[in-house]
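*Asks:* Here's a sequence, model it:
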Amino acid sequence: MDKLVERFLRYVSYDTQSDGAVQHCPSTEGQRVLAKQLYQELLELELIDVTLDNNGYLSAKLPSNVTHLVPAIGFIAHMDTAPDASGRNVKPQVIENYQGGDIALGTSQEVLSPTQYPDLNNLHGQSLITTDGTTLLGADNKAGIAEIITAIAYLKQNPSIQHGDICIGFTPDEEIGRGANLFDVDKFGAQWAYTIDGGPVGELEYENFNATTATVICHGVNVHPGTAKNKMINSMNIAAQFQRLMPSDQTPETTEGYEGFYHLKSMSPSVARTELSYIVRDFDRQGLQQRKDFMQQKVDELNSQLDKGHVELKLTDSYFNMREMVEPHPHIIELAKHAMLECNVQPNIKPIRGGTDGARLSFMGLPCPNIFTGGYNFHGIHEFISIDGMQQAVQVIVKLAENTAKSTQ
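*Replies:* Got it, this is the predicted structure:
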């Protein structure tokens, strides 16, 4: 455990933001730099089958230390951080024995406040790692990497803890939806796995959104504004009309639990052409299809009202709810629940209001629920993590390895 925080602070110093505008893999060179560093660390731990491929996928194995047959299990985390906030020059600050109240984030004038983030009220007495208010932290998902490696090191140092083959996988480009694209499930070798990519202590998730990306393209005509009368068609005005047709009570900021949403994530405006990028989410496949149909209806409705200009819709499915692939294997969830309980962690089974590599991997033949890291407020400058929670994640990983071996005796 003494190396856990040291590892985490070292990993967040690498700028590994992924970039959805880049088509090659990994999408950014910083991910490859971190992967090479992790590759050396896994070799130093004397793991076997340590490989780093040309696409930035890193894998290794801790071999079984028992004579009886034990299913190989895996632990997976991603190396990239989200494009939503800068991941360059991260300056974490450690708050020992937090006693409540606001936390000043460096000299940025930003504050981490329990008024805005009530979860802080449950963390009194714990030690926290925050940002300095200018970047994200990178706990999503470098905390998962640090926790997995620390757990593997602990198992190496304590050979009396019995375990089967433990497969490790670190992926690139998860945050832009490509983390599983080039993942070799057969080569990985696990019968099932867990992504260590969740939030607060206790999270155990095997449901996630069905996800679609929707691109609404509004076409207009650009003419010099001095001679534009009856000629110019401003596509930005068309885009505004379309957005007004979308339900304002079905957005991320107005929904929770199992409620789906439409999220206008970004736009590229100009007079001649404006592109609106939405993510569309629903836990039910039929519900997702209804949302896609609704968007097409609104496009058709707007086109019928326009005298000039037109709108088109492009839909691309991203991933589906892993529940249908995990539920046929209930022992995977039961092992995780019991491991948490034995580590004095109360399991909090809840749906992921997003996706993980595990969602895609589950449909590729590797059932893969998600387990907590101890982190909060991912993807933004108010991201932070509990060191106590990180330690509990390590304990759960170790206990999962141990209990999997025990379950086959």
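
*Asks:* When you work out contacts or count neighbours from here on, use the C-alpha atoms and nothing else.
*Replies:* OK.

*Asks:* in the stretch 101-250 of the chain, which spans are helices?
*Replies:* For the stretch 101-250 of the chain, applying DSSP state H, counting those that start in this stretch gives helices covering 139-157, 185-188, 235-245.

*Asks:* Count the neighbours of residue 406 for me.
*Replies:* Neighbours of residue 406 under the rule other C-alpha atoms under 10 Å: 13.

*Asks:* How about the contacts made by it?
*Replies:* Going by C-alpha atoms under 8 Å, 6 or more residues apart in numbering, residue 406 touches residue 162.

*Asks:* Let's see that with 6 Å instead.
*Replies:* By C-alpha atoms under 6 Å, 6 or more residues apart in numbering, residue 406 lies in contact with nothing.

*Asks:* measure it to residue 377 for me?
*Replies:* Counting by C-alpha to C-alpha, to the nearest Å, the gap from residue 406 to residue 377 is 36 Å.

*Asks:* Repeat that for residue 344.
*Replies:* 24 Å.

*Asks:* now residue 314
*Replies:* Computed with C-alpha to C-alpha, the distance linking residue 314 and residue 377 is 31 Å.

*Asks:* Compare the two and say which is more crowded by neighbours.
*Replies:* Using other C-alpha under 10 Å, the more surrounded residue of residue 314 and residue 377 is residue 377, with 18 against 12.

*Asks:* any idea what sits nearest that one, other than its immediate chain neighbours?
*Replies:* In space, residue 377 comes closest to residue 383 once its chain neighbours are excluded; the distance is 4.5 Å by C-alpha to C-alpha, 6 or more residues apart in numbering.

*Asks:* Before we compare anything, build this one as well:
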Amino acid sequence: MISDYDFSVASRFLKYVTVDTQSDPNADRFPSTEKQKDLSRILVNELQQMGVADAQLDEHGYVYATIPGNTDKKVPVICFCSHVDTAPDCSGTGVKPIVHKNFDGKDIVLPDDPSQVISIRQHSYLKKRIGDDIITASGTTLLGADDKAGVAIIMDLANYLVTHPEVKHGDIKILFTPDEEVGRGVEEVDLKKLGADFGYTLDGGKRGTYTDETFSANGVTVTFFGISAHPGYAKGKLVNAMKVAGTFLDLLPKDSFSPENTEEREGFVHPVQMEGTVEKAVVQFIIRDFDTSMLKLHEKRLEQFAKQATGRYDGSTYTFESREQYRNMKDVLKDYPQIGEYVKEAMKRSEVDFRQDSARGGTDGSRLSFMGLPCPDIFTGEMAFHSKQEYVSVQDMQKSVEVLVNLVQVWEEKGELLPVV
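*Replies:* Here you go, the predicted model:
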């Protein structure tokens, strides 16, 4: 355990969440919003003030930094990564964080919107956090713990390592990314510049969770074409593409095949956006499953519904386009069991119960793993993300910092002594 250390993770987090870093899924630039760099500049400045001399922000919004190793052993270079952006699902402007000290288990009523109530009944994990200091937003915005908790944890790790040179470790790389929430987080990352062998994202939830498996993901665009005609003289001529699309959506099962009706290892098909006119209607889908081979089966079933829909409207047609988004990191990480074994040992030293988990979503680590940087995920304590009821435990964040301190030492201990010159 870390003793006699004044953790800075909470104070850093309270500062970071007040910076609006919401990303924009409809933008055609990278990063999708310039305001994400506002936080990145703060992080670079803080790292440099710590003595991390090479901390820098590039034109794409990535923060790169190195904490040089202090060991005589040959140790793999480890990267810790978090994203600075917050989700577009809920406002991230004007976040007012509130610390609820020594949480007593009673309902937390958020003051700026008393209809927003965080209760143990709806958030069962809070039962385990009674006595902790819980941070929430004020009721009109998300909090931003996803993933500013991860950012703050990595920053406190950097602070600890710089101020405790007696802790032996190899080279540590830090990477902060933009646009993770809109699926583009590592689109422009320079892995050669990063120079890491293995990585860990800090973007997980409950204390003790280690995530080495994610969904595999595709995006699908189904476009329906109709026939336009003057509505006053349209009989027998007009075919409304929006009605075809509506029929298509109505054919989707009501009790399966969708995120609201699936759990655990079940995949799903989910319409996320629709727009149209009489002549053309476009429906965007995300397709998810842990088994990558199932994606094509889900798509085949979805296309059957498109065929059925157009079959009911003479003259209508459709196109069906699929694109890869990310893949299950397990397909890569299974070849590197030590990555998880070392986390398990680090959690043991930190007196944390290790729990291997699968994420019903994706992280930057999903794509990084397939780009050549095996990269599972470690807990931060962030919960109820993308919502006004988002919260995080200060003690969870502190425990995550402790796990990382122990983790870099485990990697160092497993290294090989360099030959004496």
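
*Asks:* about what we covered before: ok, the residue nearest to residue 377 of the first structure - contacts?
*Replies:* When contacts are counted by C-alpha under 6 Å, 6+ apart, residue 383 of the first structure touches 136-137, 376-377.

*Asks:* can we see that at 7 Å?
*Replies:* Residue 383 of the first structure makes contact with 130-131, 136-137, 376-377 under the criterion C-alpha atoms under 7 Å, 6 or more residues apart in numbering.

*Asks:* Among those residues, which one has the most neighbours?
*Replies:* Highest neighbour count within those, by other C-alpha under 10 Å: residue 137, with 37 neighbours.

*Asks:* that older thread, what is the aligned counterpart of the residue nearest to residue 377 of the first structure in the second structure?
*Replies:* In the second structure, residue 383 of the first structure lines up with residue 390, judged by TM-score structural alignment.

*Asks:* average offset between stretch 238-245 of the first structure and the second structure?
*Replies:* With mean C-alpha distance after the TM-score superposition for the first structure, stretch 238-245 of the first structure departs from the second structure by a mean of 1.4 Å once superposed.

*Asks:* Pull up the aligned stretch in the second structure for that stretch.
*Replies:* Stretch 238-245 of the first structure maps onto residues 244-251 of the second structure, going by TM-score structural alignment.

*Asks:* What of stretch 197-204 of the first structure?
*Replies:* Using TM-score structural alignment, the residues of the second structure aligned to stretch 197-204 of the first structure are 203-210.

*Asks:* Now do that stretch: distance to the chain's middle.
*Replies:* Taking C-alpha atoms, centre = their mean, to the nearest Å, the mean C-alpha location of stretch 203-210 of the second structure is offset from the chain mean by 12 Å.

*Asks:* Can you give me every residue that contacts residue 223 of the second structure?
*Replies:* 280-283, 318-320.

*Asks:* quick one: the counterpart of it in the first structure and residue 152 of the first structure, what's the gap?
*Replies:* Superposed on the first structure with TM-score structural alignment, residue 223 of the second structure falls opposite residue 217. Using C-alpha to C-alpha, residue 217 of the first structure is found at 49 Å from residue 152 of the first structure.

*Asks:* ditto for residue 7 of the first structure
*Replies:* 13 Å.

*Asks:* Where in the first structure does stretch 328-345 of the second structure fall?
*Replies:* Stretch 328-345 of the second structure corresponds to residues 321-338 in the first structure, going by TM-score structural alignment.

*Asks:* First residue to last residue on that stretch, what's the distance there?
*Replies:* Terminal residues of stretch 321-338 of the first structure are spaced 24 Å apart (C-alpha to C-alpha).

*Asks:* what do you get for stretch 180-193 of the first structure?
*Replies:* Length of stretch 180-193 of the first structure, first residue to last, C-alpha to C-alpha: 13 Å.

*Asks:* Need the residues that contact it.
*Replies:* The contact list for stretch 180-193 of the first structure (C-alpha under 7 Å, 6+ apart) reads 71-75, 167, 357, 360-361, 366-368.

*Asks:* At the geometric centre of the second structure, which residue do we find?
*Replies:* Residue closest to the average C-alpha location in the second structure (C-alpha atoms, centre = their mean): residue 363, at 4.4 Å.

*Asks:* Against residue 339 of the second structure, how distant is that residue?
*Replies:* To residue 339 of the second structure, residue 363 of the second structure is 17 Å away according to C-alpha to C-alpha.

*Asks:* cool, and residue 135 of the second structure?
*Replies:* Residue 135 of the second structure is 31 Å from residue 339 of the second structure, by C-alpha to C-alpha.

*Asks:* Tell me which of those two has more neighbours.
*Replies:* Using other C-alpha under 10 Å as the criterion, residue 135 of the second structure and residue 339 rank with residue 135 on top: 23 against 20.

*Asks:* Leaving aside the residues adjacent along the chain, what's closest to the more buried one?
*Replies:* Closest residue to residue 135 of the second structure apart from its sequence neighbours, by C-alpha to C-alpha, 6+ apart: residue 99 at 4.5 Å.

*Asks:* For that neighbour, give me its contacts.
*Replies:* Residue 99 of the second structure makes contacts with 133-136, as judged by C-alpha under 7 Å, 6+ apart.

*Asks:* Now the host helix or strand of it on the first structure. Mean distance?
*Replies:* Assigned by DSSP states H and E, residue 99 of the second structure falls within strand 98-100. Mean deviation of strand 98-100 of the second structure relative to the first structure after superposition (mean C-alpha distance after the TM-score superposition for the first structure): 1.0 Å.

*Asks:* closest one to residue 327 of the first structure among the helices of the stretch 101-250 of the first structure?
*Replies:* Nearest to residue 327 of the first structure among the helices of the stretch 101-250 of the first structure is helix 185-188 (19.3 Å), distances taken as C-alpha to C-alpha.

*Asks:* In the second structure, what stretch matches that closest one?
*Replies:* Using TM-score structural alignment, helix 185-188 of the first structure pairs with 191-194 in the second structure.

*Asks:* buried ones in that stretch?
*Replies:* For stretch 191-194 of the second structure, burial by neighbour count (16 or more other C-alpha atoms under 10 Å) applies to residue 194.

*Asks:* mean distance, it to its aligned residues in the first structure?
*Replies:* Overlaying the first structure shows stretch 191-194 of the second structure at a mean distance of 1.3 Å from the equivalent residues (mean C-alpha distance after the TM-score superposition for the first structure).

*Asks:* of all the contacts of residue 99 of the second structure, which two lie farthest apart?
*Replies:* 133 and 136 (10.0 Å).

*Asks:* Now do the helices in the stretch 301-421 of the second structure.
*Replies:* Residue ranges of the helices in the stretch 301-421 of the second structure, as given by DSSP H, counting those that start in this stretch, are 330-333, 337-349, 364-371, 394-413.
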